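Visitor: Sequence below, structure please.
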Amino acid sequence: MEYQRKTGVLLVNLGTPDQATPKAVKRFLSQFLHDKRVVDMTRWLWCPLLHGVILPIRAPKVAKLYQSVWMDEGSPLMVYSTRQADKLKQKLNIPVELGMTYGNPSLLDGMQSLIKQGVEKVIVLPLYPQYSATTTAAVVDGLGKAFKQMTVVPSFTVIGDYHDHPLYIKALADSVRSAWQQQGQSEYLLCSYHGIPKRYADNGDIYPLHCQATTDLLAKELQLDSSKIGMTYQSRFGREEWLQPYTDKTLQALPNKGIKNLTIMAPAFSVDCLETLEEISEECCQIFKDAGGEQFNYVACLNDDDAHIDLMASLVNAQILRG
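Guide: Below is the predicted model of the structure:
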């Protein structure tokens, strides 16, 4: 079919440092935290703070955390993303490339690679199930910057979200069922989503609505009532209020409510990364057990699981059929 020669897919994720070193982490964080979609403070206030205080202090600390989760092949986010792209390419039999909003390979790298393969139409799939201006919209901004450096700009479509897609919900539910088969069903399932400042949601970001919808659909699929499942937000940064309830505060409170056997998952993350492997699996586990929790089971992200690849293929094929 003609689309097999002309259509390609650009899988997009946030990005990761090239190495688990302070220098590489500083370079990555600098690009990430310079994005106004991520931090919208006035530049003359933010830039001196970022470069004079935050990066010199945080980069060495974050580098150590990356070192604790680094895989033989590299950063977990990059390893799993590469596997996803390879599997999706095999399933669809069309060009599939990776592009990261920050770091390498860049969005420009991914687009140029597709152009070299004769691609004329690109289906851009940001691997953020729930839409947020801080993630999905940042991809669109990045694409605009990339196109300014390209002589030939392909037509493109961006898949904005898939927070309520049946295959996504089923894949999440099946991952929980599989964990329960191995570890036993726990008393409570906690869905921890990456947080954003509350102000962003107050100004119209629909992210928390998508997170709530995903949680509600997952509860329905697993037949769990509100006493058996909940949702929280993690990874807050700075002093302003972020979306609540906070994951760490909730974990501190659950044992006092009689919940000492917990399963936790991160539905907003398409691959395991620093925030899941270190923050949730290690740091949050310690918080829960220090508060009196006994059993803490982390459910891995969907990563390159076949059900996840099937979902991606379904999303892409739907766009191809629309023309």
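Visitor: going forward, measure contacts and count neighbours with C-alpha atoms only.
Guide: OK.
Visitor: what's the span of stretch 35-53 from first residue to last?
Guide: Using CA to CA, to the nearest Å, one end of stretch 35-53 lies 17 Å from the other.
Visitor: Tell me where the stretch 201-323 of the chain has strands.
Guide: Using DSSP state E, counting those that start in this stretch, the strands assigned to the stretch 201-323 of the chain run over residues 229-234, 261-265, 295-298.
Visitor: With respect to residue 142, which of the ones you listed lies nearest?
Guide: Taking CA to CA, strand 229-234 is the member of these nearest to residue 142, at 25.0 Å.
Visitor: For that closest one, name the packing helices and strands.
Guide: Under the contact criterion of 3 or more CA pairs under 8 Å, 6 or more residues apart in numbering; DSSP states H and E, strand 229-234 touches strand 188-194, helix 207-222, helix 247-253.
Visitor: In JSON lines, list those along with mean neighbour count and distance to residue 109.
Guide: Below are these laid out as JSON lines (neighbours: other CA atoms under 10 Å; distance: least, CA to CA, whole Å):
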{"stretch": "strand 188-194", "mean neighbour count": "22", "distance to residue 109": "27"}
{"stretch": "helix 207-222", "mean neighbour count": "19", "distance to residue 109": "28"}
{"stretch": "helix 247-253", "mean neighbour count": "20", "distance to residue 109": "36"}
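Visitor: For stretch 271-286, what is the distance to the chain centroid?
Guide: Averaging C-alpha positions (CA atoms, centre = their mean, to the nearest Å) puts stretch 271-286 13 Å from its chain's average.
Visitor: mind listing the helices for this structure?
Guide: Using DSSP state H, the helices of the chain run over 3-6, 22-34, 43-49, 55-69, 76-92, 107-116, 136-147, 166-183, 198-202, 207-222, 247-253, 274, 285-290, 306-322.
Visitor: another one to check against the first:
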Amino acid sequence: MSKGVLLVNLGSPDSTNPKDVKKYLGEFLMDPRVIDLPLWARTLLVKGIILNTRPKKSAAAYQKIWWEEGSPLIVISERLQNKVAEKTNIPIGLAMRYGSITIKKGLQELHDQGVNEVMIVPLYPQFAMATTETILVLAEELRAEHFPDMKITDVPAFYNKPEYIEVLSNSIAEHLEGVDYEHILFSYHGVPERHIRKSDISKGNCKMDGKCCFKKGSIQHEFCYRHQCEMTTVQVAKKLGLKNGTYSTSYQSRLGFDPWLQPYTDRTIERMGKEGTKKMAIVTPAFVSDCLETLEEIAMEGEEIFHEVGGKEFTTIPCLNDRDDWAQVLANWINEWSAVKTEMV
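Guide: Below is the predicted model:
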């Protein structure tokens, strides 16, 4: 079988025009694994309320971070794709879960190159039903409908892979070199608490009390986003030799009124500033590519909150983006997979 790889990231509007932003938000928020309400309720919420109010605000936010070449997330992902392709000898495709660079197009491009065995690489270190799961479910639906002779495998969550932790830790250390900070905040994209319960394959062992995340050997950890975020922080802190009390974990980008994972990033930044923290650094390890949630929500809004409550220095650490060592890690995983011979049935 001829092998190929499809790197998959979140996606982006085609432009900062409110019409393009509305189209993108509609596709994103109508995904039942993002807003997991019954169709009628999701339609009422998204099409009846959110899409009538949010596109203009989101378009303004995108305008703040948009690059001359286009969407930062798209541009960075394309740069990463090119670097990985230079280090491998099989086709490397790129797709987005939402937007015009579709997974169907990515699979079709690989198929047209003679590829009939694809490894999907969701560009998310931690598993979540709103990220990794929705990518894999859609890819399988597309395979069954359009590419029945294609075999698809995937790269599981890599939050605990030593080589990923090494690269992430090196990136943080490099960007903090010479920076005087009192506290480093590890901010992860938030999800509703019910998403954690829905992904609990132990059927009830998850207590959402912050304790079971740290128990060794729990089977639900394979699909527990909160555990995987907490462990990413723990492993990086250990690698960097951070002292207890000088770092913490929080969750950003909540939507609606249901309880989401806590503590919330914006409130944590505000609380720490009010309590006297003057110098804060913040890293966003749920993302491998800088995007609206890192460039605008954290680097702009987060810094504004910090300064408003008395904070002085706010250092934002970039995502891994297209770092050479990160591209090499991905290439190594791909090369190891491509070297394995497919058994003939």
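Visitor: Can you calculate the TM-score here?
Guide: Superposed pair, TM-score by TM-score structural alignment, normalised by the length of the first structure: 0.95. Supporting alignment: 318 aligned residues with a CA RMSD of 1.4 Å.
Visitor: want to try TSV for the strands of the stretch 201-323 of the first structure, with distance to residue 71 of the first structure and mean neighbour count as columns?
Guide: Shown next, in TSV, are the strands of the stretch 201-323 of the first structure (distance: least, CA to CA, whole Å; neighbours: other CA atoms under 10 Å):
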stretch	distance to residue 71 of the first structure	mean neighbour count
strand 229-234	23	22
strand 261-265	21	23
strand 295-298	18	19
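Visitor: Quick one, which of those gets closest to residue 305 of the first structure.
Guide: Judged by CA to CA, the one of the strands of the stretch 201-323 of the first structure that comes nearest to residue 305 of the first structure is strand 261-265, at 15.4 Å.
Visitor: so how far does that closest one sit from its counterpart in the second structure?
Guide: Here strand 261-265 of the first structure, set against the second structure after superposition, deviates by a mean of 0.6 Å using mean CA distance after the TM-score superposition for the first structure.
Visitor: For that strand, grab the matching residue range in the second structure.
Guide: Mapped onto the second structure using TM-score structural alignment, strand 261-265 of the first structure covers residues 279-283.
Visitor: What lies in contact with that stretch?
Guide: 172, 180-187, 311-319 (CA atoms under 8 Å, 6 or more residues apart in numbering).
Visitor: Export the helices and strands packed on strand 229-234 of the first structure as a markdown table, with columns for distance to residue 50 of the first structure.
Guide: Below are these laid out as a markdown table (distance: least, CA to CA, whole Å):
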| stretch | distance to residue 50 of the first structure |
| --- | --- |
| strand 188-194 | 21 |
| helix 207-222 | 26 |
| helix 247-253 | 25 |
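Visitor: what sits against the counterpart of residue 33 of the first structure in the second structure?
Guide: Counting by TM-score structural alignment, residue 33 of the first structure lines up with residue 29 in the second structure. Applying CA under 8 Å, 6+ apart to residue 29 of the second structure gives the contacts 35, 46.
Visitor: Now do the same contact list for the nearest residue to residue 135 of the second structure once chain neighbours are set aside.
Guide: Closest residue in space to residue 135 of the second structure, ignoring its immediate chain neighbours: residue 97 at 6.2 Å, by CA to CA, 6 or more residues apart in numbering. Contacts for residue 97 of the second structure (CA under 8 Å, 6+ apart) come out as 8-11, 103, 134-135.
Visitor: and of the residues you listed, the nearest to residue 337 of the second structure?
Guide: residue 8 (17.2 Å).
Visitor: Can you tell me what the closest one aligns to in the first structure?
Guide: In the first structure, the residue matched to residue 8 of the second structure (TM-score structural alignment) is residue 12.
Visitor: neighbours around its match, how many?
Guide: Using other CA atoms under 10 Å, residue 12 of the first structure has 25 other residues around it.
Visitor: ok, it touching residue 127?
Guide: Yes - taking CA atoms under 8 Å as the definition, residue 12 of the first structure is a contact partner of residue 127 at 5.9 Å.
Visitor: Mutual contacts of those two, please.
Guide: With CA under 8 Å, 6+ apart, residue 12 of the first structure and residue 127 have no common neighbours.
Visitor: Ok, which of the helices and strands packed on strand 229-234 of the first structure comes nearest residue 133 of the first structure?
Guide: helix 207-222 (8.1 Å).
Visitor: Next up, the contacts around the residue nearest the centre of the first structure.
Guide: By CA atoms, centre = their mean, the first structure has its centre lying nearest to residue 269, at 3.3 Å. Residues in contact with residue 269 of the first structure (CA under 8 Å, 6+ apart) are 127-129, 193, 301.
Visitor: Next one: it from residue 183 of the first structure, what distance?
Guide: Distance, residue 269 of the first structure to residue 183 of the first structure, using CA to CA: 22 Å.
Visitor: what's the answer for residue 214 of the first structure, then?
Guide: Relative to residue 183 of the first structure, residue 214 of the first structure is positioned 24 Å away (CA to CA).
Visitor: With residue 71 of the first structure instead?
Guide: Per CA to CA, residue 71 of the first structure is found 25 Å from residue 183 of the first structure.
Visitor: Mind telling me what the residue nearest to residue 135 of the second structure corresponds to in the first structure?
Guide: Using TM-score structural alignment, residue 97 of the second structure lines up with residue 101 in the first structure.
Visitor: Please apply the same query to residue 125 of the second structure.
Guide: Checking TM-score structural alignment: residue 125 of the second structure goes with residue 129.
Visitor: so what's that match up against?
Guide: 161-163, 267-270.
Visitor: Swap in 7 Å and give it another go.
Guide: Residue 129 of the first structure sits next to 161-163, 268 when contact means CA atoms under 7 Å, 6 or more residues apart in numbering.
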